[in-house]
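Asks: With the input below, show me the fold.
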Amino acid sequence: MSEPRFHVLLGPDGAGKSSVMRRLAKTLPGWRLVSTDSAFVAPEHALIPRLRRDLHDQLLPGLGTAYSVDFLASVLQTAVVHLRDQVRDRDPRVPVLMDSYYYKILAKCRLAGVRDSRMYSWWRSFPQPSGVVFLDVSPRAAWHRRGDGTRLNALEFDGEDGDWADFERYQTNLRKLLLEEVRDVPVTMLREQPDADRAAEAVRAVLEVPSA
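Replies: Okay, the predicted model is just below:
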């Protein structure tokens, strides 16, 4: 039996993937969109967005004090396995576009200092997409989209201050690791788009879906 076929939308922080996914949800008839964002999670999987909220509201503020990076990886793995399950159990007749898959979580775990190579090897053994659409963005544009640094979380910058230099360094390294993780998968690079509507149209073109 062949592996399920699906596409992944990937990009650094601030690339606009969530906004693009919400727009595509209205303009990709016949496609299934998969994400850990609550807008795309079925009611029977309500635990997933709840864990995501708890991670941002409770775990990340205590990272390095109340919680270790290994604990962080353990919580993030729930999202990784959930996304894997959505690929494994899907209807093969329905095309899927997935937000980030395990690639971004793995890259962020590496940047956080998680060294569990066995966990990474397991994630990398999951079904691979037929293509990745990489929505690129410059660190400067991403910084502005994050309110000039006022809306950052601890997994979006290096160091402790979260200033521009910390953000730029982290995002540069994140982009490098993301591209490293998908080096064996067909990748279509989309240059930075001026707004989410045009980014969504660019993604539609890659997926060869006519405009509505």
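Asks: make it CA atoms for all contacts and neighbour counts henceforth
Replies: Noted.
Asks: For this structure, just list every one of the helices.
Replies: Secondary structure of the chain (DSSP state H): helices located at 17-27, 47-54, 69-88, 103-112, 117-124, 139-145, 164-181, 196-206.
Asks: next up, for comparison:
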Amino acid sequence: MSPHLPLFTVLLGGDYAGKSSAMSRLAADPEPVRVVSVDDRFLEARHTLIGRLRRDVVKTVAAPDGAYSPDFMASMLQTAVVHLRDQLLTAAESADGRPLVVDSYYYKILAKCRLAGVRENPMYDWWRSFPQPSRVVYLKVSPREAWLRSRRGTRLNSLEYYGDRPDRASFERYQSDLDKLLWDEISHLPVTVIEQHHSAERTAEVVREAVRHDHT
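Replies: Below you'll find the predicted structure:
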């Protein structure tokens, strides 16, 4: 780990908590933050492979037909984890003074791997040895609201619910278990919980305040 690694904040939350909307607004702010994410909108052109791999893992490798093992799925998802780590190290070499926000980091991928049946292993230990954030900002949203944001399940992928087909019960049970595992991973860190807002701009504003407070 670089001794000059800049302070960074991790933006975390369950599925459909509003992270993507908040990050888009943060990046477009008159005083923007630097967003590190594997979402296509935040990837540089030279890193589009990461987006393709992520989509293929969700669509094909994590499909409930049993074609690939949970261990294989975790091995593929590790590409996203290492990319986020690499971008943090790159930020350490080219710090430009902007606050640095990382989308979910390894916490959410690790939790989803555990929910898929991947037991504790040296890979997890390696991820946990990566640089730690100065703070986690956790977006809290009710299961009912998350379900509505998923368009009542029509937008869900197989890593967002239990079973072969999504319904509200399988989605909410998965999200409850995901929330518990996320808190297991971040319990040793300073955490700011942001309660549900119906305005995406208001959510981004509260996230912005938390990020800037740590940065200054």
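Asks: Superposed, how do the two chains score by TM?
Replies: The TM-score (TM-score structural alignment, normalised by the length of structure 1) is 0.92; 208 aligned residues with a C-alpha RMSD of 1.5 Å.
Asks: Burial-wise, tell me which of the helices of structure 1 comes out on top.
Replies: For those, the largest average neighbour count (mean count of other C-alpha atoms under 10 Å) is found in helix 103-112, namely a mean of 20.
Asks: so where is that helix in structure 2?
Replies: Using TM-score structural alignment, helix 103-112 of structure 1 corresponds to residues 107-116 of structure 2.
Asks: How far does that stretch sit from its chain's centre?
Replies: Mean C-alpha position of stretch 107-116 of structure 2 versus that of the full chain (C-alpha atoms, centre = their mean, to the nearest Å) differs by 10 Å.
Asks: Next up, the contacts around the aligned partner of E160 of structure 2 in structure 1.
Replies: Under the alignment by TM-score structural alignment, E160 of structure 2 pairs with E156 in structure 1. Applying C-alpha atoms under 8 Å, 6 or more residues apart in numbering, we find E156 of structure 1 in contact with 13, 167, 170-171.
Asks: what about E156 of structure 1, distance to G64 of structure 1?
Replies: Distance of E156 of structure 1 to G64 of structure 1, computed by C-alpha to C-alpha, to the nearest Å: 15 Å.
Asks: What number of residues are in the vicinity of the counterpart of V38 of structure 2 in structure 1?
Replies: Counting by TM-score structural alignment, V38 of structure 2 lines up with T36 in structure 1. Using other C-alpha atoms under 10 Å, T36 of structure 1 is surrounded by 23 other residues.
Asks: For T36 of structure 1, list the residues it contacts.
Replies: Going by C-alpha under 8 Å, 6+ apart, T36 of structure 1 touches 48-49, 52, 79, 83, 99.
Asks: can you put these in a markdown table and add distance to D70 of structure 1?
Replies: Below are the contacts of T36 of structure 1 laid out as a markdown table (distance: C-alpha to C-alpha, whole Å):
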| residue | distance to D70 of structure 1 |
| --- | --- |
| I48 | 19 |
| P49 | 20 |
| R52 | 16 |
| A79 | 15 |
| L83 | 20 |
| D99 | 23 |
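Asks: Just give me the closest of those to L178 of structure 1.
Replies: Distance to L178 of structure 1, by C-alpha to C-alpha, is smallest for D99 among the contacts of T36 of structure 1, at 13.1 Å.
Asks: Just give the number of residues close to the closest one.
Replies: D99 of structure 1: 24 neighbours (other C-alpha under 10 Å).
Asks: my guess is it meets V8, correct?
Replies: Yes - assessed by C-alpha atoms under 8 Å, D99 of structure 1 is found in contact with V8 at 5.9 Å.
Asks: picking that back up, look up how far R183 of structure 1 lies from the match of E160 of structure 2.
Replies: Separation of E156 of structure 1 from R183 of structure 1 (C-alpha to C-alpha) stands at 23 Å.
Asks: Give me the residue at the spatial middle of structure 2.
Replies: S104 (2.5 Å; C-alpha atoms, centre = their mean).
Asks: Quick check: chain neighbours aside, which residue is closest to that one?
Replies: Among residues not flanking S104 of structure 2 along the chain, L12 sits closest, at 4.7 Å (C-alpha to C-alpha, 6 or more residues apart in numbering).
Asks: ditto for A27 of structure 2
Replies: Nearest to A27 of structure 2 is V33, by C-alpha to C-alpha, 6+ apart, at 5.6 Å.
Asks: So the one you found is in contact with G97, correct?
Replies: No - using C-alpha under 8 Å, V33 of structure 2 makes no contact with G97, being 9.1 Å away.
Asks: So for these two, which residues contact both of them?
Replies: Overlap of the contact sets of V33 of structure 2 and G97 (by C-alpha under 8 Å, 6+ apart) is empty.
Asks: The two - which one has more neighbours?
Replies: Each of V33 of structure 2 and G97 has its neighbours counted (other C-alpha under 10 Å); V33 has more, 20 against 10.
Asks: Identify the residues contacting that one.
Replies: For V33 of structure 2, the contacting residues are 26-27, 98-101, by C-alpha under 8 Å, 6+ apart.
Asks: how about those in JSON lines, adding distance to R135 of structure 2?
Replies: Below are the contacts of V33 of structure 2 laid out as JSON lines (distance: C-alpha to C-alpha, whole Å):
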{"residue": "L26", "distance to R135 of structure 2": "17"}
{"residue": "A27", "distance to R135 of structure 2": "19"}
{"residue": "R98", "distance to R135 of structure 2": "16"}
{"residue": "P99", "distance to R135 of structure 2": "12"}
{"residue": "L100", "distance to R135 of structure 2": "11"}
{"residue": "V101", "distance to R135 of structure 2": "10"}
